[in-house]
Structure formats: structure tokens, C-alpha cells
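A.B. asks: Dropping a prediction and its sequence here:
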Amino acid sequence: MDEVVDYYDQLAPTYDDTRFGHTWGQFLDRQEREVLAQWLPDEPGVDRLDLACGTGRTLDLATAGVDASAAMVGRARHRHPDTPIECARADALPYAPESFDAVFSLHFFMHLDPSYIRRVLAECHRVLRPGGLLAFDAPSDLRRRFNDYQPEGWHCATALHPLEVRRLASPLFELVDFRGVMFAPVHRLPETARRVWRPADSAVAQSRLGRWACSHFMFLLQRREP
């Protein structure tokens, strides 16, 4: 985990531009937000934690944020001065039990090995209230097998299948939904064509058949009670 934190400490000054300052990142951001908007409770008084919040890209959807990279947290605090943001590891969250109604995390679980994922899931279960929701993403194991993609090192090394997520989450969580993200490389089309095809790509990605062929999955878990 230390090497992950060191990597993002160094990347923090350029993260927003290099990851989300271009058409691919912007397209991905919009699709992820569409799914989270359907999943996350947004009633008044609902507490939502952005886990591994980075520089704060999605902190507008949360009431609190946490990240293990001090450099990322510094930029997030500057970007969202009114949102409480802590610097802590995901397996040792600085919150009391049952503090949140929902936890969401993007572009984080893909860097973790299964044993660490289990530790993070246990900690999320601790800070969630009964019936609380956990949403996160990961590259599609199916798509990677089709493309014969071989990651190098820890970066984006973990791809998941819904059945694997169900196994990792048991018995703490139940997998209640999953969606596809980025079915086709629409971000590579000219701007005028993207405007036409982006809604179609989102529709296909979230359909029952299309989601299995997307490059990423988004998973929704619900806290199980003892």
C-alpha cells in the first residue's frame, strides 16, 4: 500500500489534467456520475463518504472524504474547503462505527490485491449504518480476458467479475447490482459525433447484455447484518 500512496503523492499536482482533463476522462466521469446518481441516496441528512477521494473529483457527491495520500488530500481540501476530508488508509478509517449511509470509491479497488480488498470491505462495513450501501468500480475481468491484457505491477492490476465480488464481499455484504461503464471508445470520436453517441453508449453499457462487454464494472453492495 505504501507504494500506491507514494505514487499518488507524486502524481497529485498533475492528476486532474492527466487523468480527467481530456475527452476520455471526461466521458468516463459522466458515465460514472450517471450510475452513482441512480444508486446513492440523496435525501437531506444522508451521510456519504468518498473513499480514496483523491483530489476531490467526486466530492460534490459526498458529505465527507478520505484518502491516504497527503498530497491528494491537500488539493481536495483546497477544492472543497467546506467538506471534511481526512488523510487515512482505507483499512483504518478515522470514523466511528455506523457513521455513514453510503460509501463510494472510484479508481481505487483496481490497485488492491484480494486480501487488502477484504480488509477495506470490513472497514466499510464497520462505518456503514444498517442497510448502508457501498459502490465501487474495477476493470472488467471478462473484457481483459478478451483483450488478453496483462497489467504490469500493482497499477490497475486487479480486474473483477461480479461472481468474484460476491465471493469477496460475503458474508459482510450482498451484491445488489452492477453496471457497465464505457462500452465503446466514444471519446475518440469528433465532438459532434460524441454528443450523438454518448447517450447511446451509456444506454448500452447499463443494459443487461451490454454491461458484460464494457471495459469497467461498477458494483453496488448492501451491508448485511449479523
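C.D. replies: Noted; the coordinates are in hand.

A.B. asks: From now on I want contacts and neighbour counts done on CA atoms only, so please keep to that.
C.D. replies: Fine.

A.B. asks: Just the residues contacting the biggest helix by length in the chain, thanks.
C.D. replies: Using DSSP state H, we find that the single longest helix of the chain is helix 23-39. Applying Cα atoms under 8 Å, 6 or more residues apart in numbering, the contact partners of helix 23-39 are 19-20, 135, 179, 181-182, 187-188, 198, 202, 218, 220.

A.B. asks: what about the strands in the protein?
C.D. replies: Assigned by DSSP state E, the strands in the chain fall at 48-51, 64-67, 85-87, 100-105, 128-139, 173-181, 216-223.

A.B. asks: Identify whichever of these lies nearest to R118.
C.D. replies: strand 173-181 (10.9 Å; Cα to Cα).

A.B. asks: Mind giving me the packing neighbours of that closest one?
C.D. replies: For strand 173-181, the elements it packs on are helix 23-39, helix 162-169, helix 191-205, strand 216-223, judged by 3 or more Cα pairs under 8 Å, 6 or more residues apart in numbering; DSSP states H and E.

A.B. asks: Presented hereafter is structure B, for comparison with structure A:
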Amino acid sequence: MKTGILDYYNNLAKTYDENRFGNSYGQYIDRQEKNFLMSFFKDKKYSKVLDLGCGTGRLLDFATHGADFSEEMLDMARKKHSGKILLKGKISKIPFADEFNCIFCFHVIMHQNIKETEAFLNECYSKLNKKGTLIFDYPTKRRQKVVSPQEDWHASNCFTPKEISEISEKRWKIENTTGILLFPIHRIPKSLRKFFLPLDILLCKTFLKNWASYHIAILEKR
């Protein structure tokens, strides 16, 4: 993880929730991701779930443990989730000796190249129990636009489903994928965005997910 990204998140920690998810665009993504997690976990009885790259704790309600590389972000998470076990660590060096039933990692792989993503997959493999599940999202190349140089460090890494399959196939079985953010919601009036959400969630479960901005991959440890 590049130093500039760590500085960015450390500096943004106190206002991150408001700046990133306090507007209608961020809320749209937040609700779509939480809908996915609620659906996934509803029939699971996992005793240990890790939110890897937990940030300020937006998704910690779905986890027992959390880890993040930013101490400033973790401080915010601790204030909101005093009952969770939270430690500082990287996605390529998870700071827990525990074996988890499930690890999920959102809005992190966008910062990783393929080599770094492979290191992430290997580390998660070592921290999951037998038949453990890994969930992560990544920007799709089909929807990724050309970014300006000053944005190049942030969320510029994207992948095709084939690339994810190729780097994971030896140790993982891809159980399923779903899409996030099919509609170009930033071009839709703010007052109307919430009406597109149910349809977006539905269509992202069909073949149209191939045109979504992000994919969520569900991998099972072989």
C-alpha cells in the first residue's frame, strides 16, 4: 500500500463517514453493499468474521474482528464499536493468529495491483479455516474510465473477472459474483437516486452485472 494512500486516510479519518458516505451517492453504495452482506450472512452461524480494511467501522456490524492499516481510522472505529476486536495491520499481514470462518474486504483491492492482490489472497487463505469464505470487491475494467494523473494513486487498479479467476483458481473456488453500481448514479438527480436502488440490486444479480462498476467475489478456500 502506497504511503500517499495511508496519509490520505489518516488525514480524512475524522470526516471520512460524512465525506464518503454522507451524501446520496455514498449512501447508494453503502445500502447496496449492506444489502449484499445482510443477504449473505442471514443464514450463516459464523463465530469469527474479519472485516479486513475496516476503516472507520462502517461494516463492522457484520464482523467480530476488524483490521486496518490506518490507526486514525481505527480510532474512529473503536469509538463506534467498542465491543469489536480491532487491530492495526495490512491485508498482506493480518494481525490475528485466529482462524476465521469468513473474511470480507471492501474498497481496498482498488488500491492493489495483481501482485499485491495475490499476496492478499495468500494471506487470507492462511487465516481462514477449512472451507472458509473470502469476500472482496474490485473495480471492473469494463467500466473503469481513464483517470487523471492526480487520481492515479486512488482506486485506479481494476480487474476483469478472468484476471481474478486466474490468480485465485489454484487455491480458491469462486462460488459467486455480484455487481455493485450498475447505473451511472452520479448522472441521475439526487432526489431520484433512491428509486433506482432496488432495480440496481436486482439487475446486478443477472448477466448485467458484467457492466457494473464493481464486482463482489465470493471465494471458498479449497
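C.D. replies: Right, received. Where do you want to start? For clarity, every value in this text was computed on a predicted model and none was experimentally measured.

A.B. asks: Please state their TM-score.
C.D. replies: Comparison of the two superposed chains (TM-score structural alignment, normalised by the length of structure 2) gives a TM-score of 0.91, and 218 aligned residues with a Cα RMSD of 1.8 Å.

A.B. asks: what's the angle from the longest helix of structure 1 to strand 173-181?
C.D. replies: 140 degrees (axes from the mean of the first three to the mean of the last three Cα atoms, to 10 degrees).

A.B. asks: In structure 2, point out the residues matching helix 23-39 of structure 1.
C.D. replies: Aligned by TM-score structural alignment, helix 23-39 of structure 1 falls on residues 24-40 of structure 2.

A.B. asks: So which bits of that stretch are buried?
C.D. replies: By neighbour count, with 16 or more other Cα atoms under 10 Å as the criterion, the buried positions of stretch 24-40 of structure 2 are 24-25, 28-33, 36.

A.B. asks: after superposition, how close is that stretch to structure 1?
C.D. replies: By mean Cα distance after the TM-score superposition for structure 1, the fitted stretch 24-40 of structure 2 averages 1.3 Å away from its aligned residues in structure 1.

A.B. asks: what about the spatially most distant residue from the centre of structure 1, distance to T23 of structure 1?
C.D. replies: Here the centre of structure 1 is the reference, and by Cα atoms, centre = their mean the most remote residue is T192, at 28.6 Å. Noted for T192 of structure 1: a distance of 12 Å to T23 of structure 1, by Cα to Cα, to the nearest Å.

A.B. asks: With T58 of structure 1 instead?
C.D. replies: T58 of structure 1 is 17 Å from T23 of structure 1, where distance means Cα to Cα.

A.B. asks: do P185 of structure 1 as well
C.D. replies: Taken as Cα to Cα, the spacing of P185 of structure 1 relative to T23 of structure 1 amounts to 10 Å.

A.B. asks: What lines up with L208 of structure 2 in structure 1?
C.D. replies: Looking across to structure 1 (by TM-score structural alignment), L208 of structure 2 lines up with G210.

A.B. asks: Could you pull up the residues touching that match?
C.D. replies: With Cα under 8 Å, 6+ apart, G210 of structure 1 has these contacts: 180, 183, 204.

A.B. asks: and the gap between it and P185 of structure 1?
C.D. replies: When distance is defined by Cα to Cα, G210 of structure 1 is 14 Å away from P185 of structure 1.
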